[in-house]
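Visitor: What would the 3D arrangement of this be:
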Amino acid sequence: MAASADSDAEFWLFGYGQDHRGTPEAPGRVVTLIERSFWETLTDHHDSAEQKVWGIAYRIEAPKVAEVQEYLDIREINGYTIHYTAFHPSDGSPTIKTLVYIGTPENDQFVGPQPPQQLAEHIFRSIGPSGPNKYYLLSLEEALDSLSAESGDGHVKDLAIRVRKLENKASGVGVQAVHDMAINNEPKRVNNTDEQEEMEK
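Guide: Next up is the predicted model:
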């Protein structure tokens, strides 16, 4: 289903994630939007979905509309439907009508919810054409935190914390406790200990 925007006019695209963070043999994990009615049929492992989704509206200038639409139709159309929705800029600017792709239950790449630790471990080890899946997650966390005072996502942040712990464990970095003891004015260094506790919601 091609977008119905006039090819002689600009349009706005709502962006909320990226792609290519895994391989067909070992697919990574990226965010996707789904209908709330579909989400309510799933058994999820984190808090209820918010009523709004944070992202960025990209302005596609008229001369680039046909090219961008063709690219998006190839990239997104299998397992997605096209919608137009209102985008409310966080700075109070006028509302913008944006095109957005919504995932469907028929999308072969949709795997549904996973326990957070299992998901974090999968993200940590997945690598694709655009780089490690973990960089996608950590960049997403940073981007969401930077959009607005309200835009941080608890589920994304929880996964990012878990992935950082996996990174630390893989690199042999532990939690180091340093206590300054007033003995000969020399600090006493306590041996490293790995942080073992797993964050639970």
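Visitor: only C-alpha atoms for contact and neighbour calcs from this point on.
Guide: Noted.
Visitor: check which helix or strand covers G112.
Guide: Per DSSP states H and E: G112 is located in neither a helix nor a strand.
Visitor: Look up how far W39 lies from it.
Guide: Per C-alpha to C-alpha, to the nearest Å, G112 is found 9 Å from W39.
Visitor: and for comparison, fold this next one:
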Amino acid sequence: MDEFWVFGYGSLMWNPGFEYEERLAARAFGYRRSLCVRSFVHRGTPENPGLVLGLDRGGSCRGVAFKVRGELREPVMAYLHERELVTKVYLERMLPLMLADGRQTRAVGYVVDRAHQQYAGALDVEEASRIVHASTGQSGPNDAYVLNTLSHLREMGIRDLWLEGVGNRVQALQRQDAVAIRS
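Guide: Next comes the predicted model:
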């Protein structure tokens, strides 16, 4: 059985959770990284949803491609289904990729379902920052999720200007809160 590829654009990049034989920087085409998924459990609540990453239509996205041996396809796909398809906000797709070494391939990836109730749509930096700053779920504060993601992206040499704008604004809101508490 031939190998296959999996594309990660968020936590999958640094915490894949499955065995792979090769890991390369890659760019997916036709989709962009976006805080476009409302989180009702891990980073928010139904009353005060947070935001988590999704791949939304348009542009391209730098991330990581993992090459998986063919005989591991079924267990890796079962793991990914359990991890990514819990609420069905993501759709499994075969994404065209350009690998860092110049090879082109296709990889399993998970894109947001725009018809799903958790789809938040295209938010501007200000609105996304306000939501992120005010939300906490079972996995902790939403702002910690965003700032941790940005830290990992920086370590990997990946720039995401829109997400960086959200992170900068969230940090400014945190500083404002700290000043207000001290006053």
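Visitor: about what we covered before: in terms of neighbours, single out the busier of G112 and W39 of structure 1.
Guide: W39 (16 against 10; other C-alpha atoms under 10 Å).
Visitor: Map the more buried one onto structure 2.
Guide: Under the alignment (TM-score structural alignment), W39 of structure 1 pairs with no residue of structure 2.
Visitor: Contacts only, for the aligned partner of N133 of structure 1 in structure 2.
Guide: Under the alignment (TM-score structural alignment), N133 of structure 1 pairs with N142 in structure 2. Counting by C-alpha atoms under 8 Å, 6 or more residues apart in numbering, N142 of structure 2 touches 43-44, 50-51, 132-136.
Visitor: now N142 of structure 2: how far from E74 of structure 2?
Guide: 32 Å.
Visitor: ditto for A120 of structure 2
Guide: For A120 of structure 2, the distance to E74 of structure 2 - C-alpha to C-alpha - is 32 Å.
Visitor: These two: who's more crowded?
Guide: Legend: neighbour count by other C-alpha under 10 Å for A120 of structure 2 and E74, higher for A120 (20 against 10).
Visitor: List the contacts of the more buried one.
Guide: By C-alpha under 8 Å, 6+ apart, the neighbours of A120 of structure 2 are 36-38.
Visitor: To what extent does the strand or helix carrying W12 of structure 1 diverge from structure 2 after superposition?
Guide: W12 of structure 1 is located in strand 11-15, with elements delineated by DSSP H and E. On superposition with structure 2, the mean distance recorded for strand 11-15 of structure 1 (mean C-alpha distance after the TM-score superposition for structure 1) is 1.5 Å.
Visitor: Can you get me the centre-to-centre distance for that strand and its chain?
Guide: Here the centre of strand 11-15 of structure 1 is set off from its chain's centre by 17 Å, with C-alpha atoms, centre = their mean, to the nearest Å.
Visitor: can you give me the end-to-end distance of stretch 150-161 of structure 2?
Guide: 10 Å.
Visitor: contacting residues around it?
Guide: 14, 62-63, 163-164, 167.
Visitor: Quick one: the helices in structure 1, in order.
Guide: 36-39, 65-76, 116-125, 133-147, 154-171 (DSSP state H).
Visitor: mind giving me JSON lines with these and columns for distance to S93 of structure 1?
Guide: Below are those laid out as JSON lines (distance: least, C-alpha to C-alpha, whole Å):
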{"stretch": "helix 36-39", "distance to S93 of structure 1": "27"}
{"stretch": "helix 65-76", "distance to S93 of structure 1": "23"}
{"stretch": "helix 116-125", "distance to S93 of structure 1": "36"}
{"stretch": "helix 133-147", "distance to S93 of structure 1": "14"}
{"stretch": "helix 154-171", "distance to S93 of structure 1": "26"}
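Visitor: Go through the ones you listed and name the closest to E10 of structure 1.
Guide: E10 of structure 1 sits nearest to helix 65-76 of all these, at 6.5 Å, using C-alpha to C-alpha.
Visitor: What angle do strand 11-15 and the closest one make with each other?
Guide: Helix 65-76 of structure 1 runs at 30 degrees relative to strand 11-15, counting by axes from the mean of the first three to the mean of the last three C-alpha atoms, to 10 degrees.
Visitor: ok, average deviation of helix 65-76 of structure 1 from structure 2?
Guide: Counting by mean C-alpha distance after the TM-score superposition for structure 1, helix 65-76 of structure 1 comes out at 2.9 Å.
Visitor: of all the helices of structure 1, which lies closest to W12 of structure 1?
Guide: Once those are compared by C-alpha to C-alpha, helix 65-76 is nearest, at 9.7 Å.
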